[in-house]
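Engineer: Below are the sequence and a predicted model for it; my questions follow.
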Amino acid sequence: MSLRTARRPSTLAQPRRTRQALLVLLQGQKGEKLPTESYKSHLLSSQDGPGHGECDVFIAPDGNVREVLCYDYGFRSGFGRLYQGGDGEIPKGFFALGWENYRKEFKQLRRSFRYNEYSDIRNLNPPTTFLGRLSASAGKKVVGGLAALDRQLEDWSVLPRLTPQPVPADIAGEDGEMHNDRQEIRSRLRDLQLDDELVWKREEAREASPEWVKAPWFIQAFYILLCWGLDKLYAGRPLQRFWFLETVARMPYFSYISMLHLYESLGWWRAGAELRRIHFAEEWNELHHLQIMESLGGDQYWVDRFLAQHAAVFYYWTVVLFFAISPSWAYTFSELVEGHATDTYDEFVAQNADKLKALPPPRVALEYYMAGDLYLFDELQTTGTDPKRRPSCNSLYDVFRNIADDEREHVKTMTACRDYSIVDDLARKKLTSKEPTLPKGATPVSSTTASLVK
C-alpha cells in the first residue's frame, strides 16, 4: 500500500507547537489512527489548488499522519521526477530526447548569465584568497560579456526573446511571485552549514582505524581530486554539494550492472545475477537521495547541473574501466567515495541538528522510507544488518540521519564486494531468511542438512 497524499493549510511559517497541534487534531482527539480513505477524501474536499496556502500531509500504510515539506524547490519539479508526473513513461528516441534537452538547457544557460545566477553562488561562497578574488573578478567580466552578447543576438533576432525563469506553480501565489512562507523555507534551507575541515577530521579518524581500505596510489589520487573539487566548488553550499555527490554516486552501480550484463551477454559468466540485484537496490537508494536533494533546491543552478552531469558521465566510464581490469579496484574506489559521503552527512547532521529538526521531510523521503513495499530498501542491507531496519522519518533531521546510515550500508557492501566476502553474506542471508520447516515427526535428510538448519 503506497502512501496517500492529502492537502492541508500551510503551517510551515507558524511555530512548531502550532503545527504539531494541527497534526494531533488531524489524527483525532485521542490520537487514534484515522481511516485512510475517509480522511483522504475529507481533506481533499477543502483543496483550492496549488498556490493557495496549502501543502501535503501523508497518511502512512498504518494510518498515521505525517507532515511533509510543503514546497518542492527543484529545477525538475513537476517533470522528470519519480512520484510526480510521468511515472513509467516510455522515453522518446535518442536524438529527439537529446534535442529536447539541449533546447531546454540552452535556455537555462542563457538565463544563467543574463540574470547572473553566479552572483548568488559568489555570495554564498565569497573568495578569501588573492587568486580566488582574481578568478571571481575575471568570471564576473566573462559573465557580463556573455550577457551583453546574448542581448545583442536577441536584438538581431538571432536568438528568441528571453524571459526570467517563472516561479513553479506549486510554490507561487496567484500573482506568480514566491510568497513569504516559501521564501522563508528557502532561506532556512540556505542557512544550513557544513564545515569541510570537520569532515576531514572525521575522515582522518576513520583512516586510523583497521577497517580503512588501502587503495592503489592512482585510485587514492583520483579520490582526493574529487573531494578537493567538492570542497572548493561547494564551500558554503551544502545542499548543492550533496546533489552533485548523489548525481555522481549513482554512476558506479550503473557501471557494475553494465559490466555484469556484458559478461553475461558474451557468455563468459552468469553468476552475477544476485549481484546485479544488490547493485540495483543500491542505485535505487541513491536515486532517492538525489531526488531529496533536488526537492530541497540542490539542482537549481545551471552550472551545477552542467558540472555534475558531465562529471557523472566521466565517472561512469572510469569505473567501467576499473571494473574491466579489476573489480576490486572499482569497489575500492566506491568504498572510498561512500565513506567520504558518510562522514560528510554525519558532520552536516551534527552541525545543523536543531535547524533540521524544525523542518518536515520532503515527499520523496516519505515515499521511500515509509511506503508499503520496502523490498528494495531491504535488499540494500546485505552485510549482516537487520533487513527489517525501519527508520523514522518525522523531520528533515531524520531524513539526513537516514541518508548517512544508508551510506554506511553502501560502505559495508563495497567492502564485502572488494574482498569477495559478499558471497558468504548472500549465502548466510539465504539460510536465515527462510529457515526450513520440517513436517511433524520428520528428520533432516543428512547431518549436513541438519547443521545448516541449525
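Structural biologist: Thanks, I have it. Residues are numbered from 1 along each chain as shown.
Engineer: switch to C-alpha atoms for all contacts and neighbour counts from now on
Structural biologist: OK.
Engineer: Show me what the host helix or strand of residue 281 is packed up against.
Structural biologist: Assigned by DSSP states H and E, residue 281 falls within helix 273-295. Applying 3 or more C-alpha pairs under 8 Å, 6 or more residues apart in numbering; DSSP states H and E, one finds that helix 273-295 contacts helix 238-249, helix 251-265, helix 363-370, helix 375-380, helix 396-418.
Engineer: Please convert these to a markdown table, extending it with distance to residue 144 and mean neighbour count.
Structural biologist: Converted to a markdown table, those look like this (distance: least, C-alpha to C-alpha, whole Å; neighbours: other C-alpha atoms under 10 Å):
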| stretch | distance to residue 144 | mean neighbour count |
| --- | --- | --- |
| helix 238-249 | 24 | 23 |
| helix 251-265 | 35 | 19 |
| helix 363-370 | 38 | 22 |
| helix 375-380 | 47 | 17 |
| helix 396-418 | 38 | 22 |
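Engineer: Got another one to weigh against that:
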Amino acid sequence: MRAASLRARASASTCAARPAPCTSTSRRRSFRAPRAQAERSDEKQEGSSPTSVPEGENCDYGFTAGTTGLYTDRDGPSTPRNVVKLAVANFQKELRALREWQDSREELEQTQDSGFSEEPSAVDDLAGSLEDEELCINFQDELKKLTIDADAVYARELDRHKDGDYMKKKSWVIKVPYLVLCWLLDRVYSKERPIQRFWFLETVARMPYFSYISMLHLYETLGWWRRGAAVKKVHFAEEWNEFHHLLIMESLGGDDQWIDRFAGYHSAVLYYWVLNLLWLASPVLAYQFSELLETHAVDTYGQFVDENEDLLKTLPAPAIARQYYQNEDLYMFDEFQTSRAGKGRRRPEINTLYDTFSNIRDDELEHVKTMVACQNTHVAVRSPHQR
C-alpha cells in the first residue's frame, strides 16, 4: 500500500511539467494560471531558453498557510480566541504533522530498501480541464531545483571581513554565538533546502525588533528613557518587513515540514529572551549582534540570487510579495530605511522570484545600515518621515 501511495505521489508530481489539473495529498494544492503561462512552460520543456515572467502576473505556489490565517484574508475575525483553545488546537495540529512526518520517513526508508524509484508515470491519468480559459500549473518541482552554496556564502563573508577591521571591532560576547549559529545553519540546512533555511532565518529575524520595542517600552514605563520613542516606530517597520519576508517563504513552502516549524518557533522564543538580557546589559551590543545577522542575511540572499538567477527569472513572484512591495501605501516600507532620508524612495518592481529575492536582499542591507546607526549613542536615528 505504501509503495502504491508513493507511485501516486510521483505521478502527481508530473503536474509541474505539464499544463494539467493538479491533485495532491499532504499540504500541496494547485493554483490556476493563464493559458499563456502554460504555453511558456511547454516551451521551456522543449529546450527553449528561459523566458521572464510577464509583468503583472501573480502566482500561488500551492502551499497552504496552515490554520492560523493571514491578515490579507477578508473573512474571519482579527481577534484570537483564548490561549488555552489556541494552544490545544495548535498542539493537535502539530502532533498530526509530527506523525505524518514520521510516516513519510518510514515510507522513504522502505522505498529505498526495496529499490523502488519515484519515476514519473507514463500515463497521464490526471489530465483534464478546469476551465476553457485557465489551466493548472504547479511550480513546486521547479522550487526544488533551487540551491544555496554555504561555502560560497562564507567566502563572501571572508571578503567583507578583509575590508577593514569589521570583525575585530565586534565583541566576543556576540561573535561567539554568531559563529556558532552560522555553523549550525550550514549543517542543518543542506544545499538543496534554501527556502527552508530562509524561512528559519526570517522566523528568527523578527525577534530582535520585537525585543527592542519591548525594552524601549519598558524603559519608558519605568521613566528611565524616552528619547528613543520614535525609534520604536522604525523597529516596528523593520519587524513588519521581516514578517513579509516570512510570509513569502511560507508561500514557497518554507514551513511545510514539521521539523522546520519546530526548530524555527522554539529558536525564535529562546532568541527573544536572550536578546532582552543582552539589551539590559548593553543596547549597543544588542544592535551589534543584529548587524552581524543582517549582514549574514545580505551575503546569503546575494549568493542565492546569483547562484539561481536564470531559474528565478522564469518563476513568477508570489502574490504576497507583489502586495507588499507594490502596495498603494508604502509608508511602512519607507519607514525602516533610515539611510535613505532625503535621498528618494525605493519603489521595487516585482514580477519574478528574481525580483522578489533581490529586493529581500536589499531590505536586509537597509536593516544593516539602521542597526549601525542605532549603535551611535551621540546622534538620534531618524526615519525618512521625520523632519
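Structural biologist: Alright, I've got the coordinates. Just so it is clear, the structure is predicted and the values come from calculations on it, not from any experiment.
Engineer: Which among the helices and strands packed on helix 273-295 of the first structure is found nearest to residue 18 of the first structure?
Structural biologist: helix 396-418 (17.9 Å; C-alpha to C-alpha).
Engineer: Report the mean deviation for the closest one after fitting onto the second structure.
Structural biologist: Aligned to the second structure and superposed, helix 396-418 of the first structure gives a mean residue distance of 0.4 Å (mean C-alpha distance after the TM-score superposition for the first structure).
Engineer: Pull out the buried residues from the helix or strand just after that helix.
Structural biologist: Per DSSP H and E, the first helix or strand lying C-terminal to helix 396-418 of the first structure is helix 422-433. Applying a neighbour-count criterion of 16 or more other C-alpha atoms under 10 Å, one finds 422, 425 buried in helix 422-433 of the first structure.
Engineer: on that earlier part again, counterpart of the helix holding residue 281 of the first structure in the second structure, which residues?
Structural biologist: When the second structure is aligned by TM-score structural alignment, the counterpart of helix 273-295 of the first structure is residues 229-251.
Engineer: A helix includes residue 76 of the second structure, no?
Structural biologist: No - per DSSP: H, G, I helix; E, B strand; the rest coil, residue 76 of the second structure lies outside any helix segment and is coil.
Engineer: For the match of helix 273-295 of the first structure, which outside residues touch it?
Structural biologist: By C-alpha atoms under 8 Å, 6 or more residues apart in numbering, the surrounding residues in contact with stretch 229-251 of the second structure are 60-65, 195-196, 198-199, 202-203, 205-207, 209-210, 212-213, 216-217, 220, 255-256, 318, 320-321, 324, 332-333, 335-336, 360, 363, 367, 381-383.
Engineer: what does stretch 380-399 of the first structure give?
Structural biologist: With C-alpha under 8 Å, 6+ apart as the criterion, stretch 380-399 of the first structure contacts 66-67, 278, 281-282, 285, 349, 353, 356-362, 365-366, 369-370, 378-379, 402, 409-410, 412-413, 416, 422, 425-426, 429.
Engineer: Pull out the buried residues from it.
Structural biologist: Using 16+ other C-alpha under 10 Å as the test for burial, stretch 380-399 of the first structure gives 380, 381, 382, 383, 387, 393, 394, 395, 396, 397, 398, 399.
Engineer: now the helices and strands packed on helix 273-295 of the first structure in CSV, with distance to residue 214 of the first structure?
Structural biologist: Output for those, formatted as CSV (distance: least, C-alpha to C-alpha, whole Å):
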stretch, distance to residue 214 of the first structure
helix 238-249, 20
helix 251-265, 19
helix 363-370, 33
helix 375-380, 24
helix 396-418, 11
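Engineer: Nearest approach to residue 80 of the first structure belongs to which of those?
Structural biologist: Nearest to residue 80 of the first structure among those is helix 363-370; the distance by C-alpha to C-alpha comes to 13.5 Å.
Engineer: Thanks a lot, see you next time.
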